[in-house]
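# this one's structure only:
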């Protein structure tokens, strides 16, 4: 069995400096065809074009609001018609928020859960049945060190709670879908240099943050993309329900 006859779906991979786009490139380099779903359709198409050109695989970019079931249905219908069957799903799309709990509104709380949790549900619920039918699937959730250590990095309580929900989602889904040939794992990045953290990784704040990281540097998107790609391999079929920390030792538990 080869991954070259399968498609990997990555949500939220439009951002140029994000983990999602780096993962799309790394999966494509390993032979996967790639489908990029992003709220920003232009970015999704741009990323797909870049991936296809650089890696010589099939790639498609589709505009999709993962919080909306109809939008997800329509986006994935495009793949049904034009791409090989889906063999991997990377639930990467997410939003963060540093708002302190005593100031957070119900609306902001709901938005965090809508994108990070309900969005992952909408896409996974649509893709998992086909994987189960074909007897093969690799699902990876992007959680966060904030979920494990209780915030304290960039995300406040709402973000930490939503990312912790993804860990429970991962573990229960792994248990349920394991007999059908699917593995489900989570990756919990620490301080990674992306557009989200970019502004915070300056001057004194950067020195302060790096002081707590044993390996002495912030992470980069390749550190996370390589691990996700490893978990999507056919050979990684005995790894499931696990959470992988990519934080340079900042949180050891």
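That came in fine, so what should we check first? In this text, all values refer to a predicted model and were calculated from it rather than measured experimentally.
# drop to CA atoms for contacts and neighbour counts, all remaining ones
Will do.
# ok, how many other residues are close to the nearest residue to residue 86 once chain neighbours are set aside?
Counting by CA to CA, 6 or more residues apart in numbering, the nearest residue to residue 86 once its immediate chain neighbours are dropped is residue 7, at 4.5 Å. When counting by other CA atoms under 10 Å, one arrives at 26 neighbours for residue 7.
# got it, and residue 176?
Residue 176 has 12 neighbours, counted by other CA under 10 Å.
# now it: which helix or strand?
With elements taken from DSSP states H and E, the one containing residue 176 is helix 157-177.
# about what we covered before: surely the residue nearest to residue 86 touches residue 88?
Yes. Taking contact to mean CA atoms under 8 Å, the distance of 6.7 Å between residue 7 and residue 88 places them in contact.
# how far away is residue 113 from residue 228?
23 Å (CA to CA, to the nearest Å).
# who has more neighbours out of these two?
For residue 113 against residue 228, the residue with the higher neighbour count under other CA under 10 Å is residue 228, and the figures read 26 against 22.
# for the helix or strand where residue 147 lies, packing partners?
Taking DSSP H and E as the definition, one finds residue 147 inside helix 145-149. The contact analysis (3 or more CA pairs under 8 Å, 6 or more residues apart in numbering; DSSP states H and E) places helix 145-149 against helix 157-177.
# and the comparison structure, right after this:
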């Protein structure tokens, strides 16, 4: 239906540093999706889990995963989004790819690398945001730790949807829940968070809590279980809320340097 965007959020455990097995796993997940879906959202580093030893993975695996995303997006006629370990220009990146059914692809490199885990010492950080036009919706994709920085997510480009893919651990899950709601309320946009489940090889546990919040920060779907969540975004919900509550017009204007 026009002005609607149908989503599937794949909340799943991940196999440690094994892109091939993870791709096989997510191919099966894609085959199990019910009904028509426009966009499928995968977790952060969905082919390896949150590894700080990317040299254990063949450098060409990033390109292989993008090819896999293009193949699956075309096969299922759904766009795919998720981040991965990606080697380019002599550096490692935590790189998110948005791949459309026709193969068109665009990437975003994680801006805020997670210093607590030493991600800033292993992966180059990104320098710019992207906004994707897809099915009549303007989508801004970000990655995990970016969630803690509201200025980076600030809605200055009239986006409709803010997406966070993550490996967000159990001890700080309360912050995940609260900040996703806050980003929705302050930006008057749908905010989606897709987290993984299970335990990784470093002993960190991940509790899911994937969700879709409407522009008022109210959850449309939420789960702690390993499952596929479904939601439909309505453009009318955004326009009516912004017309009635003109909060975005009252925000302060400033620019960032460096």
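Ah, there it is. In this text the structure is predicted, and so the values were computed from the model without any measurement.
# what's the TM-score for these two chains?
Their TM-score after superposition, calculated using TM-score structural alignment, normalised by the length of structure 1, is reported as 0.39; 161 aligned residues with a CA RMSD of 5.7 Å.
# quick check, residue 8 of structure 1 in a strand?
Yes. The secondary structure assignment for residue 8 of structure 1 places it in a strand, going by DSSP: H, G, I helix; E, B strand; the rest coil.
# wait, it touches residue 34, no?
Yes. Counting by CA under 8 Å, residue 8 of structure 1 sits close enough to residue 34 to count as a contact (4.9 Å).
# shared neighbours, these two?
Counting by CA atoms under 8 Å, 6 or more residues apart in numbering, the residues touching both residue 8 of structure 1 and residue 34 are residue 27.
# residues in contact with residue 49 of structure 1?
Contacts were defined as CA under 8 Å, 6+ apart; by that measure residue 49 of structure 1 touches 59, 60, 61.
# the same query, at a cut-off of 6 Å, please.
The neighbourhood of residue 49 of structure 1, defined by CA atoms under 6 Å, 6 or more residues apart in numbering, contains no residues.
# mind checking how far it is from residue 229 of structure 1?
In this structure, residue 49 of structure 1 lies at 20 Å from residue 229 of structure 1, with CA to CA as the measure.
# and for residue 63 of structure 1?
For residue 63 of structure 1, the distance to residue 229 of structure 1 equals 23 Å [CA to CA].
# more neighbours: the two, which one.
Legend: neighbour count by other CA under 10 Å for residue 63 of structure 1 and residue 229, higher for residue 229 (24 against 21).
# now do the strands in the stretch 51-200 of structure 2.
79-88, 91-99, 105-109, 132-134, 137-143, 161-165, 190-194, 197-199 (DSSP state E, counting those that start in this stretch).
# report the inter-axis angle for the longest one versus strand 91-99.
Read it as strand 79-88 of structure 2. Angle between the axes of strand 79-88 of structure 2 and strand 91-99 is 160 degrees (criterion: axes from the mean of the first three to the mean of the last three CA atoms, to 10 degrees).
# against residue 176 of structure 2, how distant is residue 119 of structure 2?
Residue 119 of structure 2 sits at a distance of 19 Å from residue 176 of structure 2 (criterion: CA to CA).
# out of those two, which sits in the more crowded spot?
A count of neighbours by other CA under 10 Å puts residue 176 above the other of residue 119 of structure 2 and residue 176, at 22 against 19.
# relative to residue 211 of structure 2, how far out is that one?
For residue 176 of structure 2, the distance to residue 211 of structure 2 under the criterion CA to CA works out to 10 Å.
# next one: residue 105 of structure 2
As judged by CA to CA, residue 105 of structure 2 and residue 211 of structure 2 stand 25 Å apart.
# these two - which one has more neighbours?
Neighbours of residue 105 of structure 2 and residue 211, each counted by other CA under 10 Å, are more numerous for residue 211; the result is 26 against 16.
# my guess is the more buried one meets residue 222, correct?
Yes. Using CA atoms under 6 Å, residue 211 of structure 2 is in contact with residue 222, at 4.4 Å.
# and the helices in the stretch 151-258 of structure 2, which stretches?
Counting by DSSP state H, counting those that start in this stretch, one finds helices in the stretch 151-258 of structure 2 at the ranges 173-187, 235-244.
# next, count neighbours for the residue lying closest to residue 227 of structure 2 once chain neighbours are set aside.
Once flanking residues are discounted, residue 227 of structure 2 sits nearest to residue 11: 5.4 Å by CA to CA, 6+ apart. Close neighbours of residue 11 of structure 2, defined as other CA under 10 Å, add up to 27.
# so residue 11 of structure 2 makes contact with residue 223?
No. Look at residue 11 of structure 2 against residue 223 with CA under 6 Å: they stay out of range, at 8.5 Å.
# my read is that residue 90 of structure 1 contacts residue 10, right?
Yes. The pair residue 90 of structure 1 / residue 10 is scored as a contact, 4.8 Å apart, by CA under 6 Å.
# now the strands of the stretch 51-200 of structure 2 as TSV including distance to residue 24 of structure 2?
Written out in TSV, the entries for the strands of the stretch 51-200 of structure 2 read as follows (distance: least, CA to CA, whole Å):
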stretch	distance to residue 24 of structure 2
strand 79-88	15
strand 91-99	18
strand 105-109	21
strand 132-134	27
strand 137-143	23
strand 161-165	20
strand 190-194	19
strand 197-199	17
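# tell me which of those strands lies nearest to residue 70 of structure 2.
For those, proximity to residue 70 of structure 2 was assessed by CA to CA; strand 91-99 is nearest, at 6.2 Å.
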